[in-house]
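*Asks:* Need coordinates for the below:
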Amino acid sequence: MIKGIRLSSPVIIFSLSAIVAGGFYALAAEKYNEYSSKKAQKENQIQNILIAQQNSLNEIKKEIDLLKQKDEETRLSTTKLIISAQKIEDKINDSENETKIKEENSQRKILEIEDKISGLSNETSIVVKEWRPRVARIVCQWQYSNGLMRLIKNGSGFVFGEDASVYGGIWTLTNKHVFLDDNGQPPSTCSIKLPENDKTFQAPFVYGSYKTFSSVDMGLIEIKDSNSQLSATISSEKEIFCQYNADIGEKMAILGYPSIGTINDITATEGIVSGHEGDYYVTSAKIEFGNSGGIAVSTKNNCILGIPTFVKAGQIETLGRVLSTEAMFEAWGISF
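*Replies:* Just a heads-up that it's a prediction; the model follows:
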């Protein structure tokens, strides 16, 4: 009790109640603040966990998308491989079919050749088989400056190389009238085709790519786009040209592409040396237009006696002419 003041019981009770209530409120406020703080921390932890889980889900989704992309790429690659394999298989089948067709054509050509030479003597048959791969069909074209065709001429030729050439390189021996027009002008180009070569050789006429000889009807066309087949064909250790004058009665075979024969393979005719006429042999073997520039081969000695020539288009002479190797050598400047 405070001196001089006397408090009644109700006042005391109220005061105590207020003190107790204030203390309880303060305690409750402290507890609430503590709870709110812990709740906020818990919510932050939960939020962080949710964010981490979301990030993890995003990474997983990215990996799934990447796997899907790789799977699609793999599927596309597999599809491409299947398509490529099918194309390769188709090409193999096409190649096999093409090879089969070529083999059948080759076999047919062999049979045709055998049929052709079956009526020839045994000596001539041997000559035809040996010399046929080197006898070429020549087609020459003259064009105007605007590209239009002016003239086409065809004939035969014999392909030989450095083993027999004084000029080096690979050349086609023929008559010069095969690749010169009536005015002595060369063509724009000539194609040269051999019966056993897959390629048709093109010979554009530029300076130095051909040679003519004023003294005889003989010319040379250079082949610059050779291939391995041609190199193998012209390689020979044997003597190509006969280095003697054939006697009357000696047998010969004329090989070439006459206009009345096949254009895809040579035609062979037999005959004998019937006489001599200047630089030429006269022969009983039939020579027709297109044979010009081919070869006349001795069936006895298996060497070239000369070049068939002096034939007009569409006419068959009873006695043909063959430019002798002696005249050829003289034009080349080689001793005979």
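*Asks:* For the rest of this, base every contact and every neighbour count on C-alpha atoms.
*Replies:* Will do.
*Asks:* ranges for the strands of the stretch 151-300 of the chain?
*Replies:* In the stretch 151-300 of the chain, the strands defined using DSSP state E, counting those that start in this stretch lie at 171-174, 189-193, 200-204, 210-212, 219-222, 251-256, 267-277, 280-283, 287-288, 295-298.
*Asks:* And those: which comes nearest Gly23?
*Replies:* Evaluated with C-alpha to C-alpha, the strands of the stretch 151-300 of the chain place strand 200-204 nearest to Gly23, the distance being 119.2 Å.
*Asks:* So which elements touch the closest one?
*Replies:* Using 3 or more C-alpha pairs under 8 Å, 6 or more residues apart in numbering; DSSP states H and E as the contact criterion, the neighbours of strand 200-204 among helices and strands are strand 189-193.
*Asks:* Tell me the buried residues in the strand it packs on?
*Replies:* Counting neighbours by 16 or more other C-alpha atoms under 10 Å, one finds that the buried residues in strand 189-193 are Thr189, Cys190, Ser191, Ile192, Lys193.
*Asks:* what about the longest helix in this structure?
*Replies:* Taking DSSP state H as the assignment, the helix of the chain that covers the most residues is helix 9-118.
*Asks:* Please give the structure of this sequence too, so both can be compared:
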Amino acid sequence: MDISSVIDKWKPSVAYIKCDFFNKDETYAFSEAGSGTLFGFSDGVGIQTNKHVISKQLPLTGGLATPDYCTVKFLGNSKLYYVYHHTTSGVFNMQAAGDESDGARLIIRESDNFIANLLLQQGFYCKRKPSLGESIVILGYPSIGSQTDITATEGIISSYEYSVNAGNYYVTSAKVEHGNSGGAAILVKDNCYLGIPTFAQIGEIESLARILDEPGLLK
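*Replies:* From the prediction side, this is the model:
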């Protein structure tokens, strides 16, 4: 399948996320933006994204701050979907991976026909591990790209990293910039969702990005 067809298939499901953090006195503190991909989970509909999109490490205490709410926006729909930290009954809508890996999800409680139609057209998780050199495409909303349309970057699988506590990652030559992390990494040959694009490792000249493997670990 050609890359333009892959992008057309997946871009409706990739969302722009903006999370707002507030101080204890309920005054606005700061915002964090990123990308995520819509999926149906066993306990509802949600957005799979990066942990660092929905939480922020505090420089003084080293603890993690979580936003009061995040807004989720899809292409072709002006509606903002609000995801609050927890429901009135105390059920958490923002769920991060329990280990040190950079995976998280947002549960959307106000699902509607637009989201239902997206899920009907949804692609699938990759069923095989790609070989080195296979082509991938990263979809998301980087801060240096358009905020009204998807930005796509292309690359290959460069290597694979194993970690006991921090998750397993594909290393890729595709560009992942602040903002499109959390989006979708698609294996071009199979047109399937490979994992969650995340931070880059910067070398002396170039940088290599990571893709969190096991995209269904939060299902």
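*Asks:* before we move on, the earlier item: and the strands of the stretch 151-300 of structure 1: which comes nearest Ala18 of structure 1?
*Replies:* With C-alpha to C-alpha as the criterion, Ala18 of structure 1 lies closest to strand 200-204 of those, at 125.5 Å.
*Asks:* With structure 2 overlaid, how far apart is the closest one on average?
*Replies:* Taken against structure 2, strand 200-204 of structure 1 registers an average deviation of 0.6 Å after superposition, with mean C-alpha distance after the TM-score superposition for structure 1.
*Asks:* hmm, who's touching that strand?
*Replies:* Applying C-alpha atoms under 8 Å, 6 or more residues apart in numbering, the external contacts of strand 200-204 of structure 1 come out as 188-194, 209, 221-226.
*Asks:* can you do 7 Å?
*Replies:* Counting by C-alpha atoms under 7 Å, 6 or more residues apart in numbering, the neighbours of strand 200-204 of structure 1 from elsewhere in the structure are Ser188, Thr189, Cys190, Ser191, Ile192, Lys193, Glu222, Ile223, Asp225.
*Asks:* Equivalent analysis for stretch 61-74 of structure 1, please.
*Replies:* If you take C-alpha under 7 Å, 6+ apart as the criterion, stretch 61-74 of structure 1 is touched by no other residue.
*Asks:* mind running it again at 10 Å?
*Replies:* Asn55, Ser56, Leu57, Asn58, Glu59, Ile60, Arg75, Leu76, Ser77, Thr78, Thr79, Lys80 (C-alpha atoms under 10 Å, 6 or more residues apart in numbering).
*Asks:* Format those residues as TSV; extra columns: neighbour count and distance to Tyr280 of structure 1.
*Replies:* Compiled in TSV, those are given as follows (neighbours: other C-alpha atoms under 10 Å; distance: C-alpha to C-alpha, whole Å):
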residue	neighbour count	distance to Tyr280 of structure 1
Asn55	12	103
Ser56	12	102
Leu57	12	101
Asn58	12	99
Glu59	12	97
Ile60	12	97
Arg75	12	77
Leu76	12	74
Ser77	12	72
Thr78	12	73
Thr79	12	72
Lys80	12	69
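*Asks:* Of the residues you listed, which pair is most distant in space?
*Replies:* Asn55 and Lys80 (36.8 Å).
*Asks:* Ends of stretch 290-301 of structure 1, what's the gap?
*Replies:* Start-to-end span of stretch 290-301 of structure 1 (C-alpha to C-alpha, to the nearest Å) is 25 Å.
*Asks:* Please identify the buried residues of it?
*Replies:* For stretch 290-301 of structure 1, the neighbour count (16+ other C-alpha under 10 Å) marks Gly290, Asn291, Ser292, Gly293, Gly294, Ile295, Ala296, Val297, Ser298, Thr299 as buried.
*Asks:* matching residues in structure 1 for stretch 180-191 of structure 2?
*Replies:* Matched against structure 1 by TM-score structural alignment, stretch 180-191 of structure 2 falls on residues 291-302.
*Asks:* Do you have the helices of the stretch 101-250 of structure 1 handy? List them.
*Replies:* For the stretch 101-250 of structure 1, helices defined by DSSP state H, counting those that start in this stretch occupy the ranges 122-131, 228-234.
*Asks:* can you tell me which of those comes nearest to Gln47 of structure 1?
*Replies:* Evaluated with C-alpha to C-alpha, the helices of the stretch 101-250 of structure 1 place helix 228-234 nearest to Gln47 of structure 1, the distance being 81.2 Å.
*Asks:* If we ignore the residues flanking it in sequence, what's nearest the equivalent of Lys56 of structure 2 over in structure 1?
*Replies:* Correspondence of Lys56 of structure 2 to structure 1, assessed by TM-score structural alignment: Asp181. Closest residue to Asp181 of structure 1 in three dimensions, ignoring its sequence neighbours and counting by C-alpha to C-alpha, 6 or more residues apart in numbering: Pro187, at 7.7 Å.
*Asks:* Who are the contact partners of the spatially most central residue of structure 1?
*Replies:* The geometric centre of structure 1, computed from its C-alpha atoms, lies nearest to Lys199 (C-alpha atoms, centre = their mean), at 10.4 Å. By C-alpha under 10 Å, 6+ apart, Lys199 of structure 1 lies in contact with Ile192, Lys193, Asp225, Ser226, Asn227, Gln229, Leu230.
*Asks:* And Ser207 of structure 2, by the same measure?
*Replies:* Each residue near Ser207 of structure 2 by C-alpha under 10 Å, 6+ apart is listed here: Thr172, Ser173, Ala174, Lys175, Val176, Ala200, Gln201.
*Asks:* so which of these persist in structure 1?
*Replies:* For the contacts of Ser207 of structure 2, the contacts that are reproduced in structure 1, applying both residues aligned by TM-score structural alignment, their matches' C-alpha atoms under 10 Å, are Thr172, Ser173, Ala174, Lys175, Val176.
*Asks:* got the contact list for Ser111 of structure 2?
*Replies:* Gly44, Val45, Gly46, Tyr81.
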